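S.K.: Okay, sequence plus prediction incoming.
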Amino acid sequence: MALTSYWLFVLKLVAILGCGLVAGVFFAFSTFVMSALARLQPAQGIAAMQSINITVINPLFMMALFGTAAACIFLAVSSLLKWHQLDAAYLLLGSLLYLVGTVGVTILFNVPLNDALATVDPSSTDSASLWNRYLTNWTKWNHIRTVAALAASALLTIALSK
């Protein structure tokens, strides 16, 4: 295996594992974390989610989310440079799906919802209605980024096998 092929293999593997890891985190929120928070009183749910939104900004999660994005950028460029190879379309589609469907959705939809929630006083009178809208909208976008990360992992895995 040539050195370039070796590093491309490693990059694909890192991207696959990163996409899968991020999909797993988002899957947990979609399948039970948000449901558990919805069962709490609104003030408790808001306070808990505000705490989650602070603690999620840590080196390990940021590396998983954005390190995977960096790997996907390199893989997308690589796919365009070697478009004639069998894995190129899978690399490009998987990378773009992660970049747009996972990172893009996070930045454009989930983060603004988190930022709006950060300014809410959990004990205010109108916090319950905001919390209900937040739960619905945030979870909808989270479902999308979960599916995108998982599909990206699948496409990149197919590319690895070509």
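M.R.: Cool, the structure landed.
S.K.: Please make it C-alpha for all contacts and neighbour counts, starting now.
M.R.: Will do.
S.K.: Chain neighbours aside, what residue packs nearest to the most centrally placed residue in the chain?
M.R.: In the chain, the residue lying closest to the centroid (CA atoms, centre = their mean) is Thr102, at 4.2 Å. In this structure, Thr102 finds its nearest non-sequential neighbour in Arg145, 4.3 Å apart by CA to CA, 6 or more residues apart in numbering.
S.K.: Next, the one you found: secondary structure please.
M.R.: helix (DSSP: H, G, I helix; E, B strand; the rest coil).
S.K.: tally of neighbours for it?
M.R.: 27 (other CA atoms under 10 Å).
S.K.: Likewise for Val22?
M.R.: 23.
S.K.: so it makes contact with Met62?
M.R.: No. The criterion here is CA atoms under 8 Å, and Val22 misses it with Met62 at 10.1 Å.
S.K.: Could you pull up the residues touching the residue nearest to Thr102?
M.R.: 23, 26, 101-103, 105-106 (CA atoms under 8 Å, 6 or more residues apart in numbering).
S.K.: which of these tops the neighbour count?
M.R.: Within these, Thr102 tops the neighbour count with 28 neighbours, counted by other CA under 10 Å.
S.K.: what's the spacing between Thr4 and Ser35?
M.R.: Distance, Thr4 to Ser35, by CA to CA, to the nearest Å: 46 Å.
S.K.: These two: which is more packed in?
M.R.: Ser35 (13 against 9).
S.K.: before we move on, back to that, who touches the residue nearest to the centre of the chain in this structure?
M.R.: Counted by CA under 8 Å, 6+ apart, Thr102 has contacts 144-146, 148-149.
S.K.: here comes the other one, which I'd like you to weigh against the first:
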Amino acid sequence: MTILLFLKLITILAIAGCGLMSGLFFVFSVSVMRALALLPAAEGIRAMQSINRTILNGVFLSTFFGTEVACLAVTVISLWQRQPGWAWGTAGAACYLVGGFLITAACNVPLNNQLDPLSATAPESEAQWQRYLHRWTRWNHLRTLASTTAVILLSISLLSR
């Protein structure tokens, strides 16, 4: 297999992964977080704690980290080969790596870790829940936009080859 064929295949995998992650983030932004915000704080906290524990499964983790690996490969090969579409591919991969992966690791996961031990019935829980909803959702909107942009840019790079 030539390096350019490998680049096309890994770009397709990156597009698929970014698309799956973008869709997941999008659903949280437009429905899940809105639904949780409508619940009493104790119910919302318990539901999100359950979601955060349940999502850490093999399918999600393989997709999340596999997309990171695919985007890293697209970046390295694109910068090395400098074939038509290389800048689009590099930009698309960077969108996911920074906007999807790093924001998750640096912003959403720490917020989830702060929420995890929170007692849903403690007096201060409602205020903490409101702060969590606002911050987590704001970061989620950004990673949704970044992952969607990654799909678009990676697709342009593939069409440019």
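M.R.: Now that the structure is in, tell me what you want to look at. Predicted, not measured: the structure shown is a model, and the values here were computed from it.
S.K.: Which of the contacts of Thr102 of structure 1 has the largest number of neighbours?
M.R.: Result: Ala149 is most packed of the contacts of Thr102 of structure 1 (other CA under 10 Å), 30 neighbours.
S.K.: quick one: what's aligned to it in structure 2?
M.R.: In structure 2, the residue matched to Ala149 of structure 1 (TM-score structural alignment) is Ser147.
S.K.: Please tell me how far that match sits from Ser29 of structure 2.
M.R.: 13 Å.
S.K.: need the contact list for Phe109 of structure 1.
M.R.: Contacts of Phe109 of structure 1 (CA under 8 Å, 6+ apart): 138, 141.
S.K.: What does it correspond to in structure 2?
M.R.: Counting by TM-score structural alignment, the partner of Phe109 of structure 1 is Cys107.
S.K.: Report the secondary structure element holding the alignment partner in structure 2 of Ser129 of structure 1.
M.R.: Matched by TM-score structural alignment, Ser129 of structure 1 corresponds to Ala127 in structure 2. If you go by DSSP states H and E, Ala127 of structure 2 is part of helix 125-159.
S.K.: hmm, back to that, out of the contacts of Arg145 of structure 1, which sit inside helices?
M.R.: Counted as lying in helices by DSSP state H, out of the contacts of Arg145 of structure 1, are 23, 26, 105.
S.K.: Would you tell me which one of these comes nearest to Ile16 of structure 1?
M.R.: Nearest to Ile16 of structure 1 among these, counting by CA to CA, is Ala23 at 10.5 Å.
S.K.: The closest one touches Thr146, doesn't it?
M.R.: Yes. In this structure Ala23 of structure 1 lies within contact range of Thr146 using CA under 8 Å: 4.9 Å.
S.K.: thinking again about what came up before, for Ser78 of structure 2, see how far away the match of Phe109 of structure 1 is.
M.R.: Counting by CA to CA, the separation of Cys107 of structure 2 from Ser78 of structure 2 is 28 Å.
S.K.: Burial check on Glu124 of structure 2, number of neighbours?
M.R.: 11.
S.K.: now swap in Asn140 of structure 2 and tell me
M.R.: Counted with other CA under 10 Å, Asn140 of structure 2 comes out at 24.
S.K.: show me the contacts for it.
M.R.: Contacts of Asn140 of structure 2 by CA under 8 Å, 6+ apart are 25, 28-29, 108.
S.K.: Likewise for Thr106 of structure 1?
M.R.: 141-142, 145.
S.K.: from the residues you listed, which single one is nearest Ala71 of structure 1?
M.R.: Nearest to Ala71 of structure 1 among the contacts of Thr106 of structure 1: Arg145, at 17.4 Å, using CA to CA.
S.K.: From the contact counts, what lies against the host helix or strand of Asn113 of structure 2?
M.R.: Element membership for Asn113 of structure 2, per DSSP H and E: helix 109-115. Contact partners of helix 109-115 of structure 2 among helices and strands, from 3 or more CA pairs under 8 Å, 6 or more residues apart in numbering; DSSP states H and E: helix 41-54, helix 125-159.
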